[in-house]
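# predicted model and sequence below, questions to follow.
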Amino acid sequence: MAGEEILAAVALTLATKSSEALAEGGRAVFAALARLVRRRFQGDDAAQTALAEAEADPSDDARVQSLREELARAAAEDPAFDHELRRLWQNLTAYSRADNDGVVNNLSGSVGGNVVQARDVQGGISFGNVSPRDSETKP
């Protein structure tokens, strides 16, 4: 999704508070996205007004467009905000796509051990030095 399309989608999602339809993990990401935007808009009357008006009437395209413009301005002024906004949006859209089959596998940061991300596992999963005989069940 291109940069402007992402901001439009974020604006509409914030305005409609559409996180209610998401699984718990998606709601947590939505809440983080909303907190990020509210924190960035603190002290900016125009941005706060745009957010409040879009939330009050998310069917008003002009209000949602105004919010998108405020998001674009904030993103242009603050690269760290832009980066975090896009990261959270990517995570949120991953939850939205996963709602169809109920699975989201996310991993971030460094891992110091074993990790398994899966939906359906048939059979066992083991780590380490286990010989095939050791994993067989004994009579």
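Thanks, I have it.
# could you use CA atoms for every contact and neighbour count after this?
Fine.
# contacting residues for the spatially most central residue of the chain?
With distances taken as C-alpha atoms, centre = their mean, the residue of the chain nearest its centroid is Leu92 (2.3 Å). Going by C-alpha atoms under 8 Å, 6 or more residues apart in numbering, Leu92 touches 26, 29-30.
# which residues in this protein form strands?
Assigned by DSSP state E, the strands in the chain number zero.
# name the single longest helix found in the protein.
Ranked by residue count, the top helix of the chain under DSSP state H comes out as helix 79-98.
# how about the helices of the chain, start to end?
Secondary structure of the chain (DSSP H): helices located at 3-16, 24-41, 45-56, 61-77, 79-98, 132-135.
# ok, structure two:
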Amino acid sequence: MPEPMLVTIAASLATRAVAGLYELVRAKFADDPVAAAALTAAEGAAPDSPQVAALSETLERTVLADPAFGAELRAHHAVTQTGRVTNSITGTVSGNAVQAGDIQGGITFK
């Protein structure tokens, strides 16, 4: 079973919620008809659909075969709540970070 992040990425790809991420994967899959078909089949599919599951498995195989692509994929990944907020943290983070949709009131770090 693919790692949870790859499943989340596959769901983001299915909705094209993160355009740069979609283009990265589409370009990587361009020379692989089976992988490209998995990407196409997942378009518009629900996050828990068999098509998104198949895409996440395809991503896992691709990442295992090409760790540099895996690093690039993770660097482009963003957590997305469709229509609400897109958060992205890349690189080394030292200090506090919050990824959230709606926050009522303040946030305090201790």
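Thanks, I have it. Keep in mind that what you see is a predicted model, and the values were worked out from it rather than measured.
# could I get the TM-score for this pair?
After superposition, the two chains reach a TM-score (TM-score structural alignment, normalised by the length of structure 2) of 0.67; 86 aligned residues with a C-alpha RMSD of 2.2 Å.
# circling back to that earlier point, angle of the longest helix of structure 1 against helix 61-77?
Between helix 79-98 of structure 1 and helix 61-77, the angle comes out at 130 degrees (axes from the mean of the first three to the mean of the last three C-alpha atoms, to 10 degrees).
# so which bits of helix 79-98 of structure 1 are buried?
81-82, 84-86, 88-89, 91-92, 94-96, 98 (16 or more other C-alpha atoms under 10 Å).
# just how off-centre is it within its chain?
On the basis of C-alpha atoms, centre = their mean, to the nearest Å, helix 79-98 of structure 1 is displaced by 4 Å from the centre of the chain it belongs to.
# now do stretch 62-71 of structure 1
Relative to its chain's centre, stretch 62-71 of structure 1 lies at 20 Å (C-alpha atoms, centre = their mean).
# average gap between it and structure 2?
Compared with structure 2 after fitting, stretch 62-71 of structure 1 deviates on average by 0.6 Å (mean C-alpha distance after the TM-score superposition for structure 1).
# what range in structure 2 does that stretch sit on?
Counting by TM-score structural alignment, stretch 62-71 of structure 1 falls onto residues 50-59 of structure 2.
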